[in-house]
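**Q** Show me how the following folds:
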Amino acid sequence: MQTRGAVLREAPGKYEVVDLELDDPRPGEIQVQMAASGLCHSDDHLATGDVPCGIYPMAGGHEGAGIVTKVGANTPGYAEGDHVVFSFLPGCGRCRWCASGHQNLCDLGQFLLAGCRPDDPSSFRLSFDGAPVGQMSGISTFCEHTTVSVHSAVKIPDAIPLEVACLTGCSVGTGWGSAVNSAEVKPGQTVIVMGIGGIGINAVQGAVHAGATHVIAVDPVEFKRTKALELGATHAVASIEEAGEIARGFTNGQGADSTIVTVGVTTGDHVAAAFATVRKQGTCVVTGLGDITKTGVNIPLGELTLFQKRLQGSLFGESAPSFDILRQLELYQEGVLKLDELVTTQYTLDEVNQGYEDMHAGKNLRGVIRYDA
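**A** Below is the predicted model of the structure:
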């Protein structure tokens, strides 16, 4: 079938909405009519070239939800009309990582930027003018319709609005899990969250849910600081240095129990500044991305060793999406996890570049593309 989708022809570049040819689903695949897609910073990293793609054109989008319209042959468990959220990280359920409870590290993740079917690197579900088009994370949620592996889909209750459910496919789990899983926040602790965008605001929520007494949000944009306070932060400041001083004031001069780095374009300097704010045996969690080819973090090695500090990377907040997406949506239904409040602006597919301009201008916590808009 034909569908419209936002693609990158090169990097650096901008998204262009074009008509694409979309494959019907094969066994183990479903075709989905998209309802909504979050405008995550990672897709902007593709556009800037911070994260290089394996093929161009590449159809963007990796945070989305929709309704199943076709089911591939011999694909049990799915039917037309099912509501699904996509996980940007697939879970095969069989590799070492899935089997040991680390689904976010599933071996299928190696194909996320290749854009191809994981079982056949020469096969692509999308094409443009007869040439193959890659799918970001194998799901390409910046398309009106998409065909994906069931390894990337989680069925959800029909009653949950898809325009907010889509956020659990990346930003909610990444931020919430960065606090709950990677930082292992405990009741009574002091936590700093550095960078209050789509990921950072959910790290704030995660730290609050885990029982942190003090949650200090850091962002230079006043709008984001205000939103952090509305969603549970106890303090909101413009600089990491000020946050460190506040944390030391609560901990007899020791520092934060954990600092979570969710800056949109993360550098080694951000990590070093965050590392300096944590106490002995504290944890600095690095969740944000920047230029993934860059190396070097200027931290004192003696402080790392003698203070037993921990520097911890976090992919998708160490989530198990087939479980955690449904758990987070249950928390939303119970009124514990805020999702509606995260969506600042809704856009049409043709406004995708405007959405990213607004993100860079600090106007949004999360922009969302609505396909019925």
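**Q** Please count neighbours and contacts with C-alpha atoms only from this point.
**A** Will do.
**Q** And the helices in this structure?
**A** Assigned by DSSP state H, the chain shows helices spanning 41-48, 96-99, 162-165, 171-177, 200-209, 222-230, 240-250, 268-275, 301-306, 321-333, 352-360.
**Q** Next, format the ones you listed as CSV and append mean neighbour count and distance to V133.
**A** Below are the helices of the chain laid out as CSV (neighbours: other C-alpha atoms under 10 Å; distance: least, C-alpha to C-alpha, whole Å):
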stretch, mean neighbour count, distance to V133
helix 41-48, 22, 14
helix 96-99, 15, 28
helix 162-165, 24, 26
helix 171-177, 29, 25
helix 200-209, 28, 32
helix 222-230, 18, 36
helix 240-250, 19, 41
helix 268-275, 21, 33
helix 301-306, 12, 44
helix 321-333, 18, 26
helix 352-360, 18, 18
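**Q** I have a second one here; can you model it like the first so I can compare?
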Amino acid sequence: MKAAVLREVGKPLTIEEVSIGKPGPREVLIRTKAAGVCHSDLHFVEGSYPHPLPAVLGHESAGIVEAVGSEVRTVKVGDHVITCLSAYCGHCEVCLTGHMSLCISPETKRAKGEEPRLFREDLSGSGDTKMAQFLNLSSFAEQMLVHEHACVAIRRDMPFDRAALIGCSVMTGVGAVIHTSGVRPGETVAVIGCGGVGLATINGAAMAGAGRIIAIDRIHSKLELARQFGATDVIDAGADDPVKAVQELTGGGVHHSFEAIGLKVTAEQAFKMLRRGGTANIIGMIPVGTMIELHGPDFLGEKKIQGSFMGSNRFPVDMPRLVDAYMGGKLKLDELISRRIKLEDVNSAFDELKRGELARSVIVFD
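**A** The predicted model follows:
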């Protein structure tokens, strides 16, 4: 099958022929139909986060089940599915206490010594067939081989390109609002960064009934897009001090802030713009080794800062509900897609992410 492979940090992905195994007892083979190009992939391309190489990237995807293992019970051949990188075992402590997105059980991966899910044919006789799977998925490829708890069946009238977005950015943003921070009707929200995740966060805040939703970015076109997703106010971070502007708009700060970029300065701003008792949620992937500095006395006002991973999701329940929300006109997905591309165009999508120009490029497979 064709796949986009990262061989060296900082270098473009290469389109290669990669081999894929057959489903084990708890595994599912999926024909990839669409895959979003996410900023999280770019973090690994640029080396902000380490990963074994070479690797097939991609983690925001939807497709059709082609084959299942002998013990699979959650999906069947022909099902339309959304994938999720936070695969779960279902019986560890975090799973049993309702925090499935935090599961890191090795049971969802193949054990050392087993044939890998992805590999290269040894045509040269060198014995080197290594190919790493990325975040349990590797969806920049024509097929995916995943644990059954890394995908969920959805209704068949849902378009694949929009379904793929639910697999990461939308689940991350909406989930951060609803699950991680528990935004209530009438509360105030600020969102720093209006890319795909930030826009989904704004949409989630609107769905949750937030009274005031303040979007913050440096790019005017993204701020205009934020209004379409439910922002009541926008702040140009290149022209104004975001913290001061938020405090003035809200009379002291917001109940909930969401940092959707992954920078030290914006994480610190997210905490500073809180009112007493407020909660800052760090959604963005802050580079390894970066330290955040906060003003100690602020904690006397019961301000809180916390991480949010994949929207604290329970994806087998959440994702079908988000599909229904889109089909019912409540969740905006069409506006998130800036263009549809072929697998061979993946590097140009990364270039556009670096420039901060687009909401989302989606790879569409024939």
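**Q** Quick check: TM-score for this pair?
**A** Superposed pair, TM-score by TM-score structural alignment, normalised by the length of the second structure: 0.94. Supporting alignment: 358 aligned residues with a C-alpha RMSD of 1.6 Å.
**Q** Let me know which of the helices of the first structure is the nearest to S258 of the first structure.
**A** Among the helices of the first structure, the nearest to S258 of the first structure by C-alpha to C-alpha is helix 268-275 (8.9 Å).
**Q** With the second structure overlaid, report how far that closest one is off on average.
**A** When the second structure is superposed, helix 268-275 of the first structure averages 1.5 Å from its matched positions, counting by mean C-alpha distance after the TM-score superposition for the first structure.
**Q** Check which helices and strands that helix is in contact with.
**A** With contacts taken as 3 or more C-alpha pairs under 8 Å, 6 or more residues apart in numbering; DSSP states H and E, helix 268-275 of the first structure sits against helix 240-250, strand 256-261, strand 278-286.
**Q** And the contacts of the longest one?
**A** Here helix 240-250 of the first structure makes contact (C-alpha atoms under 8 Å, 6 or more residues apart in numbering) with 190-192, 194, 216-218, 237, 253-256, 273-274, 277-278.
**Q** thinking again about what came up before, do you know which of the helices and strands packed on helix 268-275 of the first structure lies nearest T345 of the first structure?
**A** Where these are weighed against each other on C-alpha to C-alpha, the nearest is strand 256-261, at 24.3 Å.
**Q** which residue numbers in the second structure go with the closest one?
**A** Matched against the second structure by TM-score structural alignment, strand 256-261 of the first structure falls on residues 254-259.
**Q** ok, now stretch 317-332 of the first structure?
**A** Per the alignment by TM-score structural alignment, stretch 317-332 of the first structure matches residues 311-326 in the second structure.
**Q** thinking again about what came up before, and which of the contacts of helix 240-250 of the first structure is nearest T69 of the first structure?
**A** Using C-alpha to C-alpha, these come closest to T69 of the first structure at M194, 40.5 Å.
**Q** distance between the ends of stretch 266-280 of the first structure?
**A** From its first residue to its last, stretch 266-280 of the first structure covers 24 Å (C-alpha to C-alpha, to the nearest Å).
**Q** I misspoke; the intended subject was stretch 194-212 of the first structure.
**A** For stretch 194-212 of the first structure, the separation between the terminal residues is 16 Å (C-alpha to C-alpha).
**Q** Can you give the distance of that stretch from its chain's centre?
**A** Between the centre of stretch 194-212 of the first structure and the centre of its chain there are 13 Å (C-alpha atoms, centre = their mean, to the nearest Å).
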